[in-house]
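> Got a sequence here, can you build the structure:
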Amino acid sequence: MACSGAASGASSRVRRPGANTALATEALLRAPPDGHTLMTMPQFVPALPAVQRVSGFDVADLLPLAGTAQAPLVLVVPPRLGVADLPGFLALARTRGEALSFAHAGHAGVPNLAMALLAEATGIRPMGVAFRNTVQPLLSGDVDCAFGFLHDAVPQIRAGKLVGLAVTTPARSPLLPEIPCFAELGLPAVEIAAWFAVTVHRAVPPPLQARLIAAVEAVRPDPAVQDRLTAAGFAPFALDGAALQEFARRERDRHLALFARLGVTPE
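Have a look, this model is predicted:
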């Protein structure tokens, strides 16, 4: 089995972190396309060449087969900011302009893209500051706001250390039922999540592709699996095969268009 952001052989699990998953992607695509090397691909990898110069592989050779999970986000602020809801936050953000700072984990990261979508929809202009994690800088007082993944943000919200303003899911999250989603606040464009899919080299034979999809489909509905994902801040992601590949294509195009509007170029 593969682990997130990693490629592995049939008999072992090998983490290949680093370079925005470029190392894991290269390991997958250099391995024999026999169905024994898999990758749990994050959603940004198909658009990776737009933000990072890569060589030695072509992301077009990646074939997502089965979705595993989504990681939604929540817009959070520290209590010291003095806002309790999204309208209050937007009013403050419009007043402070670029003096209002937000944490992100890189141009290709979903927290940065979520803030870009919010800025486009509302006209706010917060200043981004790069960190490895988007929640910790809020707790340490380094920034004013951030989009945080639920698994990082929920414990801090429940402890009263952060205030949750809106979630990026289509409906309210069961982990934060008291916090509205952006769509119900009139901002449906701010719907975004990280997603992950079991991915192989495109040259893997179709019969092996079908077996891998069936294996994920057999495990995914297990209540124990679903409960563990939900408790960890993830949501189900039950797309497979051609439907998943079309979804991944639309997501790639959405990311590329947003990068172009933001003026992001490969580094």
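> Only C-alpha atoms from now on, for both contacts and neighbour counts.
Fine.
> tell me which element Leu90 falls in.
Element membership of Leu90, judged by DSSP states H and E, is helix 86-96.
> which helices and strands does the very next helix or strand once past that helix pack with?
Downstream of helix 86-96, the first helix or strand assigned by DSSP H and E is strand 101-104. Counting by 3 or more C-alpha pairs under 8 Å, 6 or more residues apart in numbering; DSSP states H and E, the packing neighbours recorded for strand 101-104 are helix 110-122, strand 127-130, strand 145-149.
> go with 7 Å
In terms of contacts (3 or more C-alpha pairs under 7 Å, 6 or more residues apart in numbering; DSSP states H and E), strand 101-104 is packed against strand 127-130, strand 145-149.
> got the buried residues for stretch 201-215?
By 16 or more other C-alpha atoms under 10 Å, the buried positions in stretch 201-215 come out as 201-202, 204, 209, 212-213.
> So which of these sit within strands?
In this view, the buried residues of stretch 201-215 that belong to strands under DSSP state E are His201.
> how close does the residue nearest the centre of the chain get to Ala71?
With distances taken as C-alpha atoms, centre = their mean, Ala194 lies nearest the centre of the chain, 1.9 Å away. From Ala194 across to Ala71, the span is 5 Å (C-alpha to C-alpha, to the nearest Å).
> Please provide the structure for the following sequence as well, for comparison with the first:
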Amino acid sequence: MRRSLMKSISTFAVVVVSMIGLGGNATLAQSYPDKPIRFIVPFSVGGGANIIARIIAQKMSDDFRQQVVVDNRGGSGGIIGTKMAVEAEPDGYSIALGLPATITVAPSLFKKLPYDPIKDLVPVGMVGTSAYILSVHPSMPVKTVKDLIWLAKARPGEINYASSAVGAGNHLAAELFKSLTKTNMVHIPYKGGGAALVAVLSGEVQVIFGSKLTVIRQIKAGKIRGLGVTSASRAPEMPNLPTIAEAGVPGYEVDVWFGVFVPKGTPQGIITTLNREIVKIMNDDDIRTKLANRGFEVRTSTPESFAKMIQSEAVKWAQVVKESGAKVD
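The predicted structure follows:
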């Protein structure tokens, strides 16, 4: 009898504790946010990631009635900023923007990555996709992708290309291009997409696989020349610009997705609140139009479907990195 009574009391205690935990989580989600949120961008000001984050942050600030502050922490191919997000308190007041370079490519590319982005970060939701445009300085005597391939083969090691950083998405896009075309162009890494683009605009470097978010305006202004887009289909904003695949490099395709993440351990209620807000923001007509004009395709998701996509992407990029032999110390 005594043993039965003690067992009943223990069971009751577990149920009560569980209910308190669930109630606390729900209360936390209902009051969230009640102070400013830090939005970590693991790249410097001036690149495509920065543009996306600031558009989201402004609308989120308005909706939440709390300031959402973009914190650009570029360096080491996005590792510095992503590590900061991993180590942040899992309370919903530190969120981060993630891209393939920092989430699905980094584990295979970097020999000594100080975190596991797939295990240490939790996907909140996808916000959309974009691509790169193979672009050159106007002084380059090339008008097409085939022209560039011919020139690069005629002058091996003499043509330089800029990237956002070692291991960045546009670095890998360029290396894939070199591999498929059997050309030799020299990699010049910069501290962020903005600095890399400035280098090409000034003629310091001749070639860049620039984010559509930043180079479309420069191409239309005649400051650089676009040769081809890295995606599988042409960019609606520049329908006369061919894909690199159709322009002479069969099988070439590189897309880049953008998504929001939080540190592992963040309450599920807060993740749900953030996902709901991101879906709302990205489906706002004004924001969709603004981003479409910059070459960005809005694509939202649930946390669960985003997590599945990341898992499959990690497998794909692990194979690509292995085949390329690329490694960063």
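> still on that earlier bit, remind me which helix or strand the counterpart of the residue nearest to the centre of structure 1 in structure 2 belongs to.
Matched by TM-score structural alignment, Ala194 of structure 1 corresponds to Val256 in structure 2. Element membership for Val256 of structure 2, per DSSP H and E: strand 255-263.
> related to what we said a few turns ago, of all the helices and strands packed on strand 101-104 of structure 1, which one is nearest Pro266 of structure 1?
strand 127-130 (16.5 Å; C-alpha to C-alpha).
> on that earlier part again, which part of structure 2 lines up with the helix holding Leu90 of structure 1?
Counting by TM-score structural alignment, helix 86-96 of structure 1 sits on residues 145-155 of structure 2.
> tell me which residues of the matching stretch are tucked away?
145-146, 148-149, 151-153.
> before we move on, what about stretch 129-144 of structure 1?
129, 133-139, 143-144.
> which one's the longest strand in structure 2?
Max-length strand for structure 2 by DSSP E is strand 121-136.
> same for that one, what does it pack against?
By 3+ C-alpha pairs under 7 Å, 6+ apart, strand 121-136 of structure 2 packs against strand 207-211, helix 212-220, strand 225-229, strand 255-263, helix 268-282, strand 297-298, helix 303-324.
> One more pass at 6 Å, please.
When contacts are defined as 3 or more C-alpha pairs under 6 Å, 6 or more residues apart in numbering; DSSP states H and E, strand 121-136 of structure 2 packs onto strand 207-211, strand 225-229, strand 255-263, helix 268-282, strand 297-298, helix 303-324.
> Name the stretch among the ones you listed that sits most buried.
By mean neighbour count, with neighbours taken as mean count of other C-alpha atoms under 10 Å, strand 207-211 ranks first of these at a mean of 31.
> so how far is that strand off the chain centroid?
16 Å (C-alpha atoms, centre = their mean, to the nearest Å).
> Likewise for stretch 81-97 of structure 1?
25 Å.
> Stretch 64-80 of structure 2 now?
Worked out by C-alpha atoms, centre = their mean, stretch 64-80 of structure 2 lies 12 Å from the chain centre.
> ok, average deviation of stretch 256-263 of structure 2 from structure 1?
In the superposition against structure 1, stretch 256-263 of structure 2 averages 1.7 Å from its aligned positions (mean C-alpha distance after the TM-score superposition for structure 1).
> Show me what that stretch is in contact with.
Contacts to stretch 256-263 of structure 2, defined as C-alpha atoms under 6 Å, 6 or more residues apart in numbering, come from residues 86, 90, 95-99, 121-131.
> now it, how far from the centre of its chain.
Put simply, stretch 256-263 of structure 2 sits 6 Å off its chain's centre (C-alpha atoms, centre = their mean).
> cool, stretch 55-68 of structure 1 as well?
In terms of C-alpha atoms, centre = their mean, the gap separating the centre of stretch 55-68 of structure 1 from the centre of its chain is 16 Å.
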